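Trainee: Fold the following and give me the result.
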Amino acid sequence: MRRSRNGSGEEVKYHKLRRNVDDGFIDLQFQRPPPKIPYKAISLATVLFVIGTVLLVIGSMLLTGYIDAKYGDRTWPVIILGAIMFIPGAYHVRLACYAYKGYDGYSYDDIPEFDE
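Mentor: Here you go, the predicted structure:
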């Protein structure tokens, strides 16, 4: 119990009220669990990124004539297939890198997981 003086000089007794109300919540349930890293999805994205990059480079070499013209009929299919693999691979590898670095707005939850 504490005593203090109010503005008129009188002593006022007061004590801190205790809260005995149990609302059923604990602090731990409001904390986010550590992120689960989707290794399988990240590895697939990395494979798509690497193979797509290789196919785009080969397609570009075919298009420019750096590789012999006898393979000219394979130029556009290689470029299209490379782009189809490169775009999602690069996107998900970028998401994984930003989540790893801890940038605001990026998390491993943005990368789809493979459920077995």
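Trainee: Please make it C-alpha for all contacts and neighbour counts, starting now.
Mentor: OK.
Trainee: What helices and strands are in contact with the host helix or strand of A90?
Mentor: Element membership for A90, per DSSP states H and E: helix 75-101. Helix 75-101 makes packing contacts with helix 39-64 when contacts are defined by 3 or more C-alpha pairs under 8 Å, 6 or more residues apart in numbering; DSSP states H and E.
Trainee: Which elements pack onto the helix it packs on?
Mentor: Of the remaining helices and strands, those touching helix 39-64 by 3+ C-alpha pairs under 8 Å, 6+ apart are helix 75-101.
Trainee: Now show me the structure for the sequence below, then we'll compare the two:
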Amino acid sequence: MAARRNIPYSVLPTEDRDEDNVDRRFTYTPKSLRRILWKSIALAVFLLLLGSTLLFLSYFISMGHMEGDSSQVYGLLFLGILSFLPGYYETRVAYYSWRGAQGYTFASIPDY
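Mentor: Below you'll find the predicted structure:
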């Protein structure tokens, strides 16, 4: 049987929450939503370029334009796909969020 630890705790309030006691985690903070995550965008672009480079290398080796073995082709192809797909997806998300900030939003779609 596990030993019990002496952990102090406080009793939770039993009454309902007042309107003044709002959990700040769920409040809308526009300043934090407008900041641009440059490191994430840089990582996405890096993965996109690395994946594209690896895919081109595997293509050139398989077509005989470069020296290499068939096992290198499959390895570069696997690593290229593994890095290209997340890079492409995240770069596309960053582009569409930037384009949405330029005035194209769901609210601008007309209701018919």
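Trainee: related to what we said a few turns ago, how far apart are the helix holding A90 of structure 1 and its match in structure 2?
Mentor: Here helix 75-101 of structure 1 is compared with structure 2 after superposition; its mean distance to the aligned residues, by mean C-alpha distance after the TM-score superposition for structure 1, is 0.4 Å.
Trainee: In structure 2, point out the residues matching that helix.
Mentor: Mapped onto structure 2 with TM-score structural alignment as the criterion, helix 75-101 of structure 1 occupies residues 73-99.
Trainee: which of the residues in the matching stretch are buried?
Mentor: Of the residues in stretch 73-99 of structure 2, those with enough neighbours to count as buried (16 or more other C-alpha atoms under 10 Å) are 73, 76-81, 83-88, 90-91, 94.
Trainee: who's in contact with the closest residue to V73 of structure 2 other than its chain neighbours?
Mentor: Nearest residue to V73 of structure 2, sequence neighbours excluded (C-alpha to C-alpha, 6 or more residues apart in numbering): S58, at 4.8 Å. For S58 of structure 2, the set of contacting residues under the criterion of C-alpha atoms under 8 Å, 6 or more residues apart in numbering consists of 72-74, 76-77.
Trainee: For A101 of structure 2, see how far away I36 of structure 2 is.
Mentor: In this structure, I36 of structure 2 and A101 of structure 2 are 11 Å apart, going by C-alpha to C-alpha, to the nearest Å.
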